[in-house]
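>>> just the structure for this:
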Amino acid sequence: MNIGLVILGFFLLVLGGEYLVRASVALSFKLNLSKMVIGLTVVSFATSAPELLVSLQAALDGSADLSLSNVIGSNIANIGLVLGITAMISTLAIDRDFFRYNWPVMVGLSIILYIFLIINGVLDRWEGFILLLLLAVYLFFLIRRAKKEELPIDDEVDTTLQQVSNFKMYLWLLIGGVALYFGSEFLVQGAKEIALSLGVTEAVIGLTMVAVGTSVPELAASIIAALKKEKALSLGNLIGSNIFNIASVLGITAVIQPIRVADERLINVDIFWMLGFALCLLPLALLPQRMQIGKLKGLVIFVCYAGFVVMAFL
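The predicted model follows:
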């Protein structure tokens, strides 16, 4: 029953996330937002919705560790699992924006999150507001730079959604919202029961099972693209996802319901794994072959992720 709840929760989160992205992009076109702004903001927010709903549901249910571990685990999985597996299939190119903008922001936010948590073991409302403010500043400079340099926008913004009727758009919003709500409800409940039955903490389940589940859509899309020899994924997109996970998911959750850490392991061990995976991208980008992450580097990243999962249960 517990596994069934988790699987149903994952399915509804994937379904809800997909419909919410479509509806959000369609609504953005109706509000006359440019494709660039939609790609840099709306799509990023919408694709973070599953993590947000799971974290918020967990925090409101009194499972703060599940809320925090979901984000920490998702950020680790985005690099260790998604990036590792995809790089083993198809070499990823690294652009210079990685060094100048995305990577420093991701590492900076990770360090700020750590500082907030070790002060008193709580991510409170003011700290949540600060994370959201930092995200707003990051997006402001991102959009301004994109306009100035006329950067190309990813194909994930589907221009055919400009033609969607209002009825269909509102229907997608309704389906997405309902699916995300019940998906997060089922997933959090199932995860808590599995943790109880296995005799491990909720944090461990959040770091592994729940985190991988919320990263599955990205992993599946990346593998399919890599197998088709298309551009597998942008390293910037993965890092952007990690930035949104910390700043928007934890920021919004903390503003609504402050997150108190019960399992000290999260701030004594696991957050250092998250920082470690973030920091290791820099030497990997600079080592031969420079500005590329190929099969060998992908294998190293994936093996490290497997080690993290084993250590989490031990």
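
>>> contacts, neighbours, all on C-alpha from now
Will do.

>>> surely residue 304 is within a helix?
Yes: judged by DSSP: H, G, I helix; E, B strand; the rest coil, residue 304 forms part of a helix.

>>> tally up the residues packed near it, please.
Neighbours of residue 304 under the rule other Cα atoms under 10 Å: 17.

>>> contact partners for it?
Contact partners of residue 304, counting by Cα atoms under 8 Å, 6 or more residues apart in numbering, are residue 80.

>>> how near is it to residue 242?
Separation of residue 304 from residue 242 (Cα to Cα, to the nearest Å): 18 Å.

>>> try residue 64
Counting by Cα to Cα, the separation of residue 64 from residue 242 is 19 Å.

>>> and for residue 272?
If you go by Cα to Cα, the gap between residue 272 and residue 242 works out to 15 Å.

>>> the more surrounded of these two?
residue 242 (30 against 16).

>>> my read: that one touches residue 106, true?
Yes: Residue 242 lies in contact with residue 106 (Cα atoms under 8 Å); the separation is 6.8 Å.

>>> surely residue 301 meets residue 80?
Yes: at 5.3 Å, residue 301 and residue 80 qualify as touching, with contact defined as Cα under 8 Å.

>>> which one is residue 258 nearest to, not counting chain neighbours?
residue 124 (4.6 Å; Cα to Cα, 6 or more residues apart in numbering).

>>> that neighbour: neighbour count?
With other Cα under 10 Å as criterion, residue 124 counts 20.

>>> residue contacts, it?
By Cα under 8 Å, 6+ apart, residue 124 lies in contact with 254, 255, 257, 258, 259.

>>> and the gap between it and residue 48?
Distance from residue 124 to residue 48, by Cα to Cα: 21 Å.

>>> and for residue 120?
According to Cα to Cα, residue 120 stands 27 Å off from residue 48.

>>> show me which of these two is the more surrounded one.
Neighbour totals were compared for residue 120 and residue 48, and residue 48 leads with 20 against 11 (other Cα under 10 Å).

>>> list the buried ones in the lengthiest helix in the chain?
Scanning the chain for the helix with the most residues, using DSSP state H, yields helix 166-198. Neighbour-count burial for helix 166-198 flags 169-170, 172-177, 179-195 (criterion: 16 or more other Cα atoms under 10 Å).

>>> please give me the structure for this one as well, since I'd like to look at both together:
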Amino acid sequence: MIIDSLLVAIGLFLLVAGGNWLLKAAVDLSLRLSIPKIVIGMTVVSLATSAPELIVSIQAAMDGFPDLALGNVVGSNIANLGLVLAITLLLGSVEVRKSFYFTDWPMLMVASGVFFFFIFFDLELQRHESLIMLGLLFLFLLYLLRFQKPAVVQETPEFFTILPLYKTAMFLGIGGVALWAGSEFLVNGAVGLAGDLGVSDRIIGITIVSVGTSIPELAASVVAMLKKERAISVGNLIGSNIFNLLAVLGITVLLQPIRIVDEALLHHDVLWMLGIAFLILPLVFLPRGLRLNWRDGLVLLLVYGIFLYTTFN
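Next up is the predicted model:
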């Protein structure tokens, strides 16, 4: 168990570090190519910060652990709202942009609903379904570019200066290798840990692995709040969840179709994912509209705690 736990820890460290290096390289390349900031924010930055989830899910699916691949995405979505957003709100209140109820939340529910529909009847995600998911993401990005530019402008590129070319290449290479190595360590360690503890791949994926791959979002949110930078919002985390469902799962299934082994993933975990996503709506509007504070954070943390309790019992 000690060796497996060590593999998981090393894997998580490499994934976080690799994602950060890849982000630096990706943004630098985008600035060199004069890609508009809005495009960088919605595509390059989103893909780079979702790289840990993507690499782990692909690795798990290709290695024959579908529940680990799905559990990672579903668990990350639950953790993003139930844990990351909760901790962020305990540090300070967050203003919610009006795009929340026009774009962000409705699209999250659509993406979640499409995923649920595809997997409900046959417990499988097929390649043609992944193409629909990726197509939906493409249409969503087009809509944002066309109609919601102010709602999706990211501040991230402002903090970057163009690096020397050798540094960009170094970050790109080291980041890619770190992500690959981290996924190998994490998947192997997680599978071994599941065997050591006598639990399913699904439980390890939905808890340890998913929280681990959500560390970049948690770190970014906490740092932003501590620096009094209120750019972080519920919309950012909802956007990450949309990307996880449509891009991470879409790309993973395109490479390797996935079939659920442990049906509790569908009848328990996915339902919790849908429930927490829906819960955000009343929290945003009650008691006063378009604002979340520490009380909402406590509610989300309590809900996440109940989710963990029911998962292990």
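
>>> show me where the stretch 201-314 of structure 1 has strands.
259-260, 292-293 (DSSP state E, counting those that start in this stretch).

>>> give me the mean deviation of the last one from structure 2.
When you say that, I think you mean strand 292-293 of structure 1. For strand 292-293 of structure 1, the mean deviation from structure 2 after alignment is 1.1 Å (mean Cα distance after the TM-score superposition for structure 1).

>>> which part of structure 2 matches stretch 113-127 of structure 1?
Using TM-score structural alignment, the residues of structure 2 aligned to stretch 113-127 of structure 1 are 115-129.

>>> now the terminal residues of that stretch, how far apart.
9 Å.

>>> tell me the contacts of the spatially closest residue to residue 231 of structure 1 that is not a sequence neighbour?
Of all residues beyond its chain neighbours, the one nearest residue 231 of structure 1 is residue 225 (6.5 Å), with distances taken as Cα to Cα, 6+ apart. Residue 225 of structure 1 is in contact with 231, 232, 233, counting by Cα under 8 Å, 6+ apart.

>>> apply 10 Å and report the result again.
Going by Cα atoms under 10 Å, 6 or more residues apart in numbering, residue 225 of structure 1 touches 86, 89, 90, 219, 231, 232, 233.

>>> swap in residue 33 of structure 2?
Residue 33 of structure 2 sits in contact with residue 27, where contact means Cα under 10 Å, 6+ apart.

>>> the alignment partner in structure 1 of it and residue 68 of structure 1, how far apart?
Alignment note: residue 33 of structure 2 maps to residue 31 in structure 1; criterion TM-score structural alignment. Here residue 31 of structure 1 is placed at a distance of 34 Å from residue 68 of structure 1 (Cα to Cα).

>>> could you do residue 252 of structure 1 as well?
Separation of residue 252 of structure 1 from residue 68 of structure 1 (Cα to Cα) stands at 12 Å.

>>> go on, residue 85 of structure 1?
In terms of Cα to Cα, residue 85 of structure 1 sits 25 Å off from residue 68 of structure 1.

>>> between the two, which one's more packed in?
Summary of the neighbour comparison: residue 85 of structure 1 and residue 68, criterion other Cα under 10 Å, with residue 68 having more neighbours (28 against 20).

>>> what does the host helix or strand of that one correspond to over in structure 2?
Assessed by DSSP states H and E, residue 68 of structure 1 sits inside helix 64-77. The aligned range for helix 64-77 of structure 1 in structure 2 is 66-79, by TM-score structural alignment.

>>> what's the mean distance for the matching stretch versus structure 1?
With mean Cα distance after the TM-score superposition for structure 1, stretch 66-79 of structure 2 averages 0.2 Å from its match.

>>> quick one: map residue 262 of structure 1 onto structure 2.
For residue 262 of structure 1, the residue aligned by TM-score structural alignment is residue 261.

>>> and for stretch 97-108 of structure 2, what's in contact with it?
Contacts of stretch 97-108 of structure 2 (Cα under 10 Å, 6+ apart): 111-114, 136-137, 140, 143-144, 148, 150-152, 233-243, 245-246, 274, 277-278, 280-281, 284, 289-291.

>>> which of those are buried?
For these, buried by 16+ other Cα under 10 Å: 111-112, 114, 136-137, 144, 151-152, 233-243, 245-246, 274, 277, 280, 284, 290-291.

>>> quick one, what contacts residue 195 of structure 1?
Counting by Cα under 10 Å, 6+ apart, residue 195 of structure 1 touches 2, 201, 202, 203, 204, 205, 206.

>>> now do 6 Å
Residue 195 of structure 1 is in contact with 201, 202, counting by Cα atoms under 6 Å, 6 or more residues apart in numbering.

>>> would you mind measuring from the counterpart of residue 138 of structure 2 in structure 1 to residue 219 of structure 1?
Aligned counterpart of residue 138 of structure 2 in structure 1: residue 136 (TM-score structural alignment). For residue 136 of structure 1, the distance to residue 219 of structure 1 equals 27 Å [Cα to Cα].

>>> neighbour count for the two, which is higher?
residue 219 (21 against 15).

>>> list the contacts for the alignment partner in structure 2 of the more buried one?
Under the alignment (TM-score structural alignment), residue 219 of structure 1 maps onto residue 218 of structure 2. Going by Cα under 6 Å, 6+ apart, residue 218 of structure 2 touches residue 84.

>>> distance of residue 218 of structure 2 relative to residue 290 of structure 2?
22 Å.
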